[in-house]
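Enquirer: take this sequence and fold it.
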Amino acid sequence: MIRKLLLRGAALGAVALIRRAMRQRSRREVRDAGPSQMRNPPGTWDRVDEASDESFPASDPPANY
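Expert: Take a look at the predicted model:
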C-alpha cells in the first residue's frame, strides 16, 4: 500500500515538473530575423546570413538553398 502511494506521488511530481518546464519554455522570447533586430549587429550582412538567420532554429535548410 505504501509502495503504491510512493509511486503515485513520484509520478505526480514528475508530471508537475514536466508541466512547469513546458510553461517556462513557452515564455522564451524569440527575436525577429535580420540585423536590425540584433543587439550587436554584424558589420556585414549578405543573403547567406539572411537565409541562415531566418531559418534558425528550424532544422530545415532555407528555401532558396
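
Enquirer: going by C-alpha atoms from here, please, whenever you check contacts or count neighbours.
Expert: Noted.

Enquirer: does Arg3 belong to a helix or a strand, and which?
Expert: helix 2-26 (DSSP states H and E).

Enquirer: give the buried residues for the helix or strand just after that helix.
Expert: Once the chain leaves helix 2-26, the next helix or strand it forms, by DSSP H and E, is helix 47-55. Applying a neighbour-count criterion of 16 or more other Cα atoms under 10 Å, one finds 51-52 buried in helix 47-55.

Enquirer: Proceed likewise with the subsequent sequence, for comparison:
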Amino acid sequence: MKQKYQIDGIGCGGCVTKVKETLEKHPAIENTEIFLNPIGATFITMNKTLTVAELQKQLNILKWYTITEIN
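Expert: Below you'll find the model as predicted:
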C-alpha cells in the first residue's frame, strides 16, 4: 500500500537520505520516496498500514522532522 505524506524539516539531499534510511529500518516499510520539489513530499510503501503516530515515532530517532498524512 502506497500513501502520501508531508515531512517538515527536510531542506537538502542529506536530509532526504537520513529520513529515507531511518523510515526504511521499520519492518513494515518497503520503500520511501522523498522529494525536494515540492519540498518534503513523500510516498511511503508499506506491507502493513502504519498510523502517522507510528511513523512519527520512527522519525523521532532523528529529531527535527514531523510527518503528516496528505489525502
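
Enquirer: what's the TM between chain one and chain two?
Expert: Laid over one another, the chains give 0.24 as their TM-score (TM-score structural alignment, normalised by the length of the first structure), with 20 aligned residues with a Cα RMSD of 3.0 Å.

Enquirer: number of nearby residues for Glu33 of the second structure?
Expert: 15 (other Cα atoms under 10 Å).

Enquirer: which residue sits closest to it in space, ignoring its chain neighbours?
Expert: Leaving aside its sequence neighbours, Glu33 of the second structure sits nearest to Phe43 (Cα to Cα, 6 or more residues apart in numbering; 5.1 Å).

Enquirer: hang on, Glu54 of the second structure is in a strand, isn't it?
Expert: No. The secondary structure assignment for Glu54 of the second structure gives helix rather than a strand, going by DSSP: H, G, I helix; E, B strand; the rest coil.

Enquirer: what's the neighbour count on it?
Expert: Glu54 of the second structure has 12 nearby residues by other Cα under 10 Å.

Enquirer: what of Ile7 of the second structure?
Expert: 20.

Enquirer: which helix or which strand is home to it?
Expert: strand 2-8.

Enquirer: please name every helix or strand in contact with that strand.
Expert: strand 39-46, strand 66-69 (3 or more Cα pairs under 8 Å, 6 or more residues apart in numbering; DSSP states H and E).

Enquirer: before I go, just wanted to say thanks for your time.
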